Structure formats: C-alpha cells, structure tokens
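Enquirer: Got a sequence here, can you model it:
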Amino acid sequence: MTTKVVPGSLVALPDGEAVAREAANRLGNCIRNAIDTHGYATVALSGGSTPGPAYAALAENSRIDWAKVEFFFVDERAVPPDSPRSNYRMVKEALFDRVPIPAERIHRMQGEALDLAAAAREYDLEIRSRLRWSESGMAEFDVGVFGIGDDGHTASLFPGEPTVDKTDRLVVDVPAAGNREARLTLTAPVIEQMRVALVLAVGKNKQEPLERVWAASGDVHVTPARYLREVRSVIWLIDKAASGLG
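Expert: Presented below is the predicted three-dimensional model:
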C-alpha cells in the first residue's frame, strides 16, 4: 500500500456546492487578512468548472474592500478574452462583473497574443512590479486557487513537459499539444511561494490524481500538482466522491 501524507489541511465536504461555499469563505478570509496586514491583497485565480461557483459565491461577500485587491491568473488558454474557453471570461462573469473592482486591479494574461513568449515575459514583469517579495527572493501571492487535472497537472504544468522544470521565470508559455491549445502559466517557484493555496477537487475522477499528489514519494514530472505540497499553507477542499467516500 502506498504511504499517504496529506500536507496542510484536508476538508472533505458533501458535494461540489459545499466545496464552492467553503472555498468562497476561505478565499474571502485570506483577502481580508492580507488587507488588514499589508493594506492590499494579491490573488491568483484558476479557471475551470469547479472554481466558478466559488467565485460567484465570493461576489456576495460585501465585507471585502475590492479596491484593495489585485487579481492575477494562474494560467490562461491561447484564446481571445471573450472565448467560452477563456479563464478570464469565466472569472469576469462569475466575479468581476458583479463587484466594484477597479479595472486596473485586474491583470489578465494576454492569451490572444500572437507571440505568447512575449506575452509571458510581459506578465512576468507585471507580477514583479505589483507583488511583494519574500525573503527568499520570490514573488509572493497572498492566496492562489488551484485545481488538479485528471492527469495530475495543476496550473498549466503538464506531466512530462519541460515547463514543469522552469525555475528562472515567473510565467512561461506552454506549447499546444494534440487537441490542447497553447497556454500561459505561472511556474512552479511562484506556486510554491504562495502564502496560501486553496486546492479544489470535485468528482470521483479526482480521487486517483489526489492519491498521487498525497503519496509520500512521487515525481513532479509525472504528477506536477505535487508542487502544491511545498506551499506553506495548503488547504485541500474536496467532495466525498474525490475522497473515495462518495
């Protein structure tokens, strides 16, 4: 039997709706705590079907001073911002359109750029200019929201691809592969330096990749989501099905 070590905190909830509510509450708390401590909060958001309801629930939180929140993205597909596959569009509809966030506080990745490598460099510079830096010399987000793919990826760090090993950049472009679009993504060092990572996993198909992430030993080249184990405070918000109990 594979030895399992769950880093951080594990919160198992009845269903996806409960995961969304809990994620919204915890994300709101992280934002308020950062504002109270530093005067502003920096947040990195992921796309996908699971975080969407959490962002919609967060929009109902009237106790957040939205003018003091800087929103960034964990990754983005190489599509226009109005594409149904755009992470930005999903977050915009679920959250940005529903709360008074100044436009200059929203930092989207330019997924539609013809030169994605240049877009990655520009986003890298944008992060460097806006974030606080840790003692170890890395940009430090107050909180990030992540998912886990059925193949064990997180952000757009995919198994067996060279972007998994990128450590000299904060943001890189990810080439297209098969039916998958090219993308932009944060790199592993930025992910590891998050003050808090909220990891959302819903559905039975997440049980196996979670087991690989939580295994006491494993290879990030096979399961890139294992990088999340290094975050100083990582909270796993999963439903019964993902836990294997549903």
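Enquirer: all contacts plus neighbour counts: C-alpha atoms, from now on.
Expert: Noted.
Enquirer: Touching, C30 and G144? I think so.
Expert: No: using C-alpha atoms under 8 Å, C30 makes no contact with G144, being 9.7 Å away.
Enquirer: Also this sequence, please, to line up against the first:
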Amino acid sequence: MTVPANLAAPLLAGAEVLVLFATTDLALSATALNTATLAALGGSWRTGAVIRVKVLPGVTLIAASAAAACFSFGAEFAGNTVIFDNQGTVYGRGGTGGQGGTGVYRGGGGGGGVPLGAGGAANTGSTVGKPGGTGGIAVQTAVPLQVSNAGVIAGGGGGGGGAGGGGNGSGTGTPTAGATATQSTAGGGGTTTGNSATYANAGGTGGALGVAGGTGKRPQDFGATSGDAAGAGGAAGAAIAVAGGAVTYLVRGTIYGAAP
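Expert: Purely as a prediction, here's the structure:
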C-alpha cells in the first residue's frame, strides 16, 4: 500500500486524501486500513476531508482471519466523506471446516471455505461432528460509505461441517482432515473408512464465495444403523456489512454475499 507524499499541513477542508492499495496481500492485517489512512492524513485523525480508499486493478486483498473484515471503516472515519474505490478484488477470508466426530465411524473434517479457509481436523474427543466456521466479511462500515466497485467484493464462504462419528460395526474407521480452500475452489470434506468401505467427502464441502458451507454426513448416511449427528456448515460472510453506518453505491459492480 502507498500514500501520497508531502501532504500540505494543515489539510484543507474538502481536500481529497488518497489511500492507495497497490500490492496483492493474501493475509491483510486488520489494522492495515487504519495505518495507511493515518499516514495519508499526516498522522492524526481529522474531519472535513474526502478520504478515497482505492484498490488498484489486478490487486487481490484477503483478510488475514475470518474473525475480522478485510476493510473495516470504523468510527474514526466519521466527519469525513469516505469513498471506497475498488478496482481489484477484496475478499473476506473463508471459514474453517468443522472437526469430525470420533467413534466406530470416525468422521472426516469439513473443508475450508473460499478463499483460503482451512480444512477441519479429522476427528475430536466427541462423537458429534463440529460445525464449520463462519466466513469473514469483506467490507464493514460504521460510517456513511460511498462504494464505487469496478472489481469484485466477496464475503468468505462458510466452512464445511465435520462428519458425525459413532455407529455400529467392527470397522474402527480411518478419517482424514478436510482440505484447505484455494483462492477460487472450496476445500472438499475429509473421508472416512469403516467396515471396509470408504466414504468420500464425509465432511461437508466448504462454501464458495459468499455461500454457506455444506453439512457433514452422519454414519446413517452410509448405511449404518446408529451414529451421531454431523456438524452444520458455517454461514457465509457478508460482502458488505453495515454496523451503524450506511452504504451508497456509485457503482455496485460484482458482489458475492450479503450486501445492503
């Protein structure tokens, strides 16, 4: 990311301040937006400016964690005209797959959601499959925000639920972990083997951009007469979430996931 040099001080009322993101970052820090904006403002928050946050074409930015938005415009931006000018790709991070359950049928873990959501572990100390993690938010705002989107804004896909464990029979099961998602492809659920049969994708598949993860499977889904529940797929992250602010679209563009 870059900021303009030699800003005049004090900043003139109504002057435009450019906060430029020009480099791809597949694990963007939750503090990156504030750090770059403060530098552009000369080191202190102020009011009366036009703050334009611009992502250049060809630049991909993915939140470092599904727990925080890729870009979060907080209350410190209040009192300014704030424009999010996206010409690149801005993603919330995909949710983590749920862990599979233990038991005779040891459930495979769920797959990670797009992009880059981690796959769930093969099984846990419980026979019940764990739910997939919620996908991350791409853009969140607590202030009025003007959006000009000539690129892509997408919430992270939810993680797949872990497969349920338990069940009857003599096979002890050999579970595998769910796969980590790529930037464009959801992670598949882990497999499990029990009673000499292999059950592919027993864990739920991770969600695509802005889509919930798949539910894991129970032993009964494979013909067993007993077993415990699988985990539900994780919810998708929002593309744009409003937390007390408001959104006005100058250009709506391509959006995957919930948005006002």
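Enquirer: TM-score of the superposed pair?
Expert: The TM-score (TM-score structural alignment, normalised by the length of structure 1) is 0.26; 108 aligned residues with a C-alpha RMSD of 6.1 Å.
Enquirer: just to revisit the earlier point, and C30 and G144 of structure 1? which has more neighbours close in?
Expert: Taking C30 of structure 1 and G144 together and counting by other C-alpha atoms under 10 Å, G144 has the greater number of neighbours (24 against 20).
Enquirer: distance of the more buried one from V199 of structure 1?
Expert: G144 of structure 1 sits at a distance of 8 Å from V199 of structure 1 (criterion: C-alpha to C-alpha, to the nearest Å).
Enquirer: ok, now T37 of structure 1?
Expert: According to C-alpha to C-alpha, T37 of structure 1 and V199 of structure 1 sit 23 Å apart.
Enquirer: V69 of structure 1 too?
Expert: V69 of structure 1 is 20 Å from V199 of structure 1, where distance means C-alpha to C-alpha.
Enquirer: And for D173 of structure 1?
Expert: When C-alpha to C-alpha is applied, the distance between D173 of structure 1 and V199 of structure 1 equals 23 Å.
Enquirer: between these two, which one's more packed in?
Expert: Between D173 of structure 1 and V199, D173 has the larger neighbour count (other C-alpha under 10 Å), namely 25 against 22.
Enquirer: Quick check: closest non-adjacent residue to that one.
Expert: Excluding its sequence neighbours, the residue lying closest to D173 of structure 1 (C-alpha to C-alpha, 6 or more residues apart in numbering) is L184, at 4.4 Å.
Enquirer: what about the nearest residue to S9 of structure 1 once chain neighbours are set aside, distance to I35 of structure 1?
Expert: Of all residues not flanking S9 of structure 1 in the chain, I235 sits nearest, at 4.8 Å (C-alpha to C-alpha, 6+ apart). With distances taken as C-alpha to C-alpha, I235 of structure 1 is found 20 Å from I35 of structure 1.
Enquirer: between those two, which one's more packed in?
Expert: For I235 of structure 1 versus I35, the count of surrounding residues by other C-alpha under 10 Å is larger for I235: 23 against 19.
Enquirer: so the more buried one sits right up against V199, yeah?
Expert: Yes: I235 of structure 1 is in contact with V199 according to C-alpha under 8 Å; the separation is 6.1 Å.
Enquirer: Common neighbours of the two, please.
Expert: When contacts are counted by C-alpha atoms under 8 Å, 6 or more residues apart in numbering, the set common to I235 of structure 1 and V199 is empty.
Enquirer: which parts of the longest helix anywhere in structure 1 are buried?
Expert: Longest helix of structure 1, by residue count under DSSP state H: helix 16-38. By neighbour count with 16 or more other C-alpha atoms under 10 Å, helix 16-38 of structure 1 contains the buried residues 16-24, 26-28, 30-32, 34-35.
Enquirer: continuing past it, what's the next helix or strand?
Expert: strand 41-45 (DSSP states H and E).
Enquirer: From the contact counts, what lies against that next one?
Expert: Counting contacts by 3 or more C-alpha pairs under 8 Å, 6 or more residues apart in numbering; DSSP states H and E, strand 41-45 of structure 1 is packed against helix 16-38, strand 69-73, strand 143-146.
Enquirer: could you dump these to JSON lines with distance to E192 of structure 1?
Expert: JSON lines is the format used below for those (distance: least, C-alpha to C-alpha, whole Å):
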{"stretch": "helix 16-38", "distance to E192 of structure 1": "17"}
{"stretch": "strand 69-73", "distance to E192 of structure 1": "15"}
{"stretch": "strand 143-146", "distance to E192 of structure 1": "10"}
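Enquirer: Out of those, flag the one nearest S129 of structure 1.
Expert: Of all those, it is strand 69-73 that lies closest to S129 of structure 1, at 11.9 Å by C-alpha to C-alpha.
Enquirer: between that closest one and strand 41-45, how big is the angle?
Expert: An angle of 20 degrees separates the directions of strand 69-73 of structure 1 and strand 41-45 when computed by axes from the mean of the first three to the mean of the last three C-alpha atoms, to 10 degrees.
Enquirer: relative to helix 16-38, how tilted is strand 69-73 of structure 1?
Expert: Orientation note: strand 69-73 of structure 1 sits at an angle of 130 degrees relative to helix 16-38 (the same axes, to 10 degrees).
Enquirer: picking up where we left off before, residues near the residue nearest to D173 of structure 1, how many?
Expert: Neighbours of L184 of structure 1 under the rule other C-alpha under 10 Å: 27.
Enquirer: Within the helices and strands, which one has it?
Expert: For L184 of structure 1, the element it lies in under DSSP H and E is strand 183-186.
Enquirer: Packing partners of that strand?
Expert: Based on contacts counted as 3+ C-alpha pairs under 8 Å, 6+ apart, the elements that strand 183-186 of structure 1 packs against are strand 75-77, helix 116-130, strand 171-174.
Enquirer: Reformat these as TSV; add distance to E93 of structure 1.
Expert: Conversion of these to TSV gives the following (distance: least, C-alpha to C-alpha, whole Å):
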stretch	distance to E93 of structure 1
strand 75-77	16
helix 116-130	22
strand 171-174	25
